[in-house]
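Trainee: Here is a sequence together with a model predicted from it:
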Amino acid sequence: MARKNKHKGGGNPNRPRFWGKHAVAAALDNPDRRVLKAWTTREAANFMQFPPDVMVTMAEVTDLARLVPHDAPHQGVVIEVEPLEDLWLGDVLADAPEKATLLVLDQVTDPHNVGAILRSAAAFGAIGIVTQDRHSPPEGGALAKAASGALERVPWVRVVNLARALEEIAEAGFWRIGLAGEADTDLKDALGPQRVALVLGAEGPGMRSNTREHCDALAKLPISDAVESLNVSNAAAISLYAASVA
């Protein structure tokens, strides 16, 4: 995976920095996450349980502000971590229960959107999300903060070829539904099979044509004419809810 570009104020993709109490607490609770360093105010330290092998530096709020991007809501605690190990799609599919929902994101690159989608995936019990490695954000502070701990809980699989991944998903018994505003079918009518993969494209261009061709059905959310479309993270949340109650 491409993790070479430096990110000002947020560490770098090889050693990203997370901030905010929920994101940090979840990282500390995740046995698969290696936390390298921590900076915290004394007040925030009372809420965190840092492992003895983590180097903790007490700092003032103004010092923490220099460790994160401008105006980032660090809530008095910042940590430096190693990215989680890569996951294999086959392993996630093999562990899927009889009724399962999987999210597939086609070139959704905004870290706030992906973080919010991870949070919704955790809320509605999705078994994971799948993205293309070249067209998805790396693990980072903004994404982890938006995910509010879900980055540590929801399996995130990055693949080289999304079309091939969709074929593998179909072979595992998933009904692949692509969300498209111009579709004739409402999502509630496209749902039915117990295993569903919801496929969402980037805002604006939507799904690429090759991704559409690897969906079993296209469906839309029945929104009013008052708005042209929904933010992709909102669309994901609504779709996940619909799948969870179908």
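Mentor: Here it is on my side, so go on.
Trainee: From here on, just use CA atoms for contacts and neighbour counts.
Mentor: Noted.
Trainee: Now do the SS call for Thr101.
Mentor: On the three-state scheme (DSSP: H, G, I helix; E, B strand; the rest coil), Thr101 is labelled strand.
Trainee: same thing with Leu198?
Mentor: Taking three-state DSSP, the label given to Leu198 is strand.
Trainee: From Gln107, how far off is the residue nearest in space to the middle of the chain?
Mentor: Taking CA atoms, centre = their mean, the centroid of the chain lies closest to Leu118, which sits 3.6 Å from it. According to CA to CA, to the nearest Å, Leu118 stands 15 Å off from Gln107.
Trainee: cool, Phe50 as well?
Mentor: Computed as CA to CA, the Phe50 to Gln107 distance reads 36 Å.
Trainee: And for Gly181?
Mentor: From Gly181 to Gln107 the distance is 17 Å (CA to CA).
Trainee: between the two, which one's more packed in?
Mentor: Neighbours were counted for Gly181 and for Gln107 using other CA atoms under 10 Å; Gln107 has more, 22 against 18.
Trainee: And the nearest residue to the more buried one once chain neighbours are set aside, how far from Leu230?
Mentor: Nearest residue to Gln107, sequence neighbours excluded (CA to CA, 6 or more residues apart in numbering): His135, at 4.9 Å. According to CA to CA, His135 stands 21 Å off from Leu230.
Trainee: Neighbour count: these two, which is higher?
Mentor: Neighbour totals were compared for His135 and Leu230, and His135 leads with 17 against 13 (other CA under 10 Å).
Trainee: if I look at the more buried one, how far off is Arg208?
Mentor: Distance of His135 to Arg208, given as CA to CA: 12 Å.
Trainee: Would you map the strands across this structure?
Mentor: Taking DSSP state E, the strands of the chain run over residues 11-12, 15-19, 35-40, 55-58, 77-81, 100-106, 128-132, 156-159, 175-179, 195-201, 217-219.
Trainee: Of these, which is nearest Gly149?
Mentor: Between Gly149 and the strands of the chain, the shortest separation by CA to CA is 10.5 Å, and it involves strand 15-19.
Trainee: Kindly calculate the angle that that closest one makes with strand 77-81.
Mentor: Relative orientation of strand 15-19 and strand 77-81, computed by axes from the mean of the first three to the mean of the last three CA atoms, to 10 degrees: 160 degrees.
Trainee: Please compare the first structure with the one that follows:
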Amino acid sequence: MQNRLIYGKNPVAEALVANHLIEVFAMTSNDKTAKELLHKIRMAKIPLQMVDRHILGNMAQTGQHQGFVAYAEPLQNASLNRICSDKPKGVRVLLLSNIQDPGNLGAVIRNCEHFGIDLLVIGSKGSCDWQLPSVSKASAGAVEHQKIVYTSRPEKVMEELKEKGFSIYGLEADVRDCVTSIKAGADANLCMVLGSEGEGISLAVESRVDQLLSIPRNGLVNSLNVSAASVVASMWLRGLI
């Protein structure tokens, strides 16, 4: 598997914390945060090349690099068995189906890491690549820390979850049962499934969901962006709503 390209201060900083950095390219800056990051990179003895903005833009293929581009180790799939072994009760899993937009995927990863979701499962069919630099940027570097399984067979993962005693719910617009009508038990092993606004949850995945739930609404628009929905899902999984 090839090394990843990442860009931006937060992605590079978090890759450094996670010991994923291989080589960094940066430009001289008077910004305090940039100076501190450069110092940490040098202290960690990560190979560092100082280049100009034009080179960074060509490498990142965007002007949103904030003065930092780097190569990092490829992300590795987490182990469901290990997670459940380390934490037999109260495991929280979020599963994504048909998430094509890198910005949305990165934002969901960031939300999951923020709320302490134990595992994020991403169905690769109909979804963007989780190793993309734009996903890392949108996640603010959270992809370096969040445990993720990226798989072409999310249905198989769901079957494994059920074998381990998980209850699996899915969020869908305009379903009668509301997410606030069910409380997430502290010791229960739970999984919540989200789909995209356009495609929704794939039929193969939806057929394995135990119960579909909706997010209550008072307005006219009948759906939320998947990033916003993932906040609700994560808060529900954590027993916060």
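Mentor: Sure, I can see it. Since we're looking at a predicted model, the values are computed, not measured.
Trainee: Can you pull the TM-score for these?
Mentor: Once superposed, chain against chain, the TM-score is 0.87 (TM-score structural alignment, normalised by the length of structure 2); 230 aligned residues with a CA RMSD of 1.9 Å.
Trainee: Count the neighbours of Arg176 of structure 2 for me.
Mentor: 12.
Trainee: Would you mind finding the match for it in structure 1?
Mentor: Taking TM-score structural alignment, the alignment pairs Arg176 of structure 2 with Asp184 from structure 1.
Trainee: I figured its match hits Pro222, correct?
Mentor: No - Asp184 of structure 1 is beyond contact range of Pro222, at 10.1 Å (criterion: CA atoms under 8 Å).
Trainee: Would you check how far apart Gly173 of structure 1 and Val56 of structure 1 are?
Mentor: Between Gly173 of structure 1 and Val56 of structure 1 the distance is 47 Å, computed by CA to CA.
Trainee: Any chance you could list what contacts stretch 39-46 of structure 1?
Mentor: 21, 56-61, 64, 75-79 (CA atoms under 8 Å, 6 or more residues apart in numbering).
Trainee: ok, now stretch 114-123 of structure 1?
Mentor: Stretch 114-123 of structure 1 is contacted from outside by 103, 108, 127-129, 137, 142-151, 153-154, 233, 236-237, 240, using CA under 8 Å, 6+ apart.
Trainee: Kindly recompute the last result at 6 Å.
Mentor: Stretch 114-123 of structure 1 is contacted from outside by 143, 146-147, 150, 233, 237, using CA atoms under 6 Å, 6 or more residues apart in numbering.
Trainee: gap between the counterpart of Gln107 of structure 1 in structure 2 and Glu199 of structure 2?
Mentor: Using TM-score structural alignment as the criterion, the counterpart of Gln107 of structure 1 in structure 2 is Asn98. Between Asn98 of structure 2 and Glu199 of structure 2 the distance, using CA to CA, works out to 6 Å.
Trainee: next one: Leu37 of structure 2
Mentor: Leu37 of structure 2 sits 40 Å away from Glu199 of structure 2, taking CA to CA as the criterion.
Trainee: more crowded one of the two?
Mentor: More crowded of Leu37 of structure 2 and Glu199, by other CA under 10 Å: Leu37, with 17 against 12.
Trainee: Glu155 of structure 2 matches what in structure 1?
Mentor: Using TM-score structural alignment, the partner of Glu155 of structure 2 in structure 1 is Ala163.
Trainee: Could you pull up the average distance between the longest helix belonging to structure 2 and structure 1 after superposition?
Mentor: Using DSSP state H, we find that the single longest helix of structure 2 is helix 102-115. Following superposition, helix 102-115 of structure 2 is found to deviate from structure 1 by 0.9 Å on average (mean CA distance after the TM-score superposition for structure 1).
Trainee: now the angle from that helix to strand 92-97?
Mentor: If you take the same axes, to 10 degrees, helix 102-115 of structure 2 sits at 170 degrees to strand 92-97.
Trainee: Helix 102-115 of structure 2 to strand 119-123, inter-axis angle?
Mentor: Using the same axes, to 10 degrees, helix 102-115 of structure 2 lies at 160 degrees relative to strand 119-123.
Trainee: ok, and for helix 102-115 of structure 2, which residues are buried?
Mentor: Across helix 102-115 of structure 2, burial judged by 16 or more other CA atoms under 10 Å covers 102-113.
Trainee: now do stretch 192-205 of structure 1
Mentor: Buried residues in stretch 192-205 of structure 1, counted by 16+ other CA under 10 Å: 194-203.
Trainee: do stretch 2-15 of structure 2 as well
Mentor: 4-15.
Trainee: For these, give me CSV that also has distance to Asp86 of structure 2.
Mentor: What follows is these, written out as CSV (distance: CA to CA, whole Å):
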residue, distance to Asp86 of structure 2
Arg4, 29
Leu5, 32
Ile6, 31
Tyr7, 33
Gly8, 33
Lys9, 32
Asn10, 29
Pro11, 28
Val12, 29
Ala13, 28
Glu14, 24
Ala15, 24
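Trainee: now for Ile201 of structure 2: what does it line up with in structure 1?
Mentor: Per TM-score structural alignment, Ile201 of structure 2 is aligned with Met207.
Trainee: that older thread, got a winner among the contacts of stretch 114-123 of structure 1 for most neighbours?
Mentor: Scoring these on neighbours with other CA under 10 Å, the highest-scoring entry is Ala147 at 27 neighbours.
Trainee: And that one? What does it align with in structure 2?
Mentor: Applying TM-score structural alignment, one finds that Ala147 of structure 1 aligns to Ser139 in structure 2.
Trainee: Kindly report the same for Ile223 of structure 1.
Mentor: Applying TM-score structural alignment, one finds that Ile223 of structure 1 aligns to Arg217 in structure 2.
Trainee: Give me the nearest residue to Tyr2 of structure 2, chain neighbours excluded.
Mentor: Actually, residue 2 of structure 2 is Gln. It isn't Tyr. Excluding the flanking residues, the one nearest Gln2 of structure 2 by CA to CA, 6+ apart is Pro74, at 6.5 Å.
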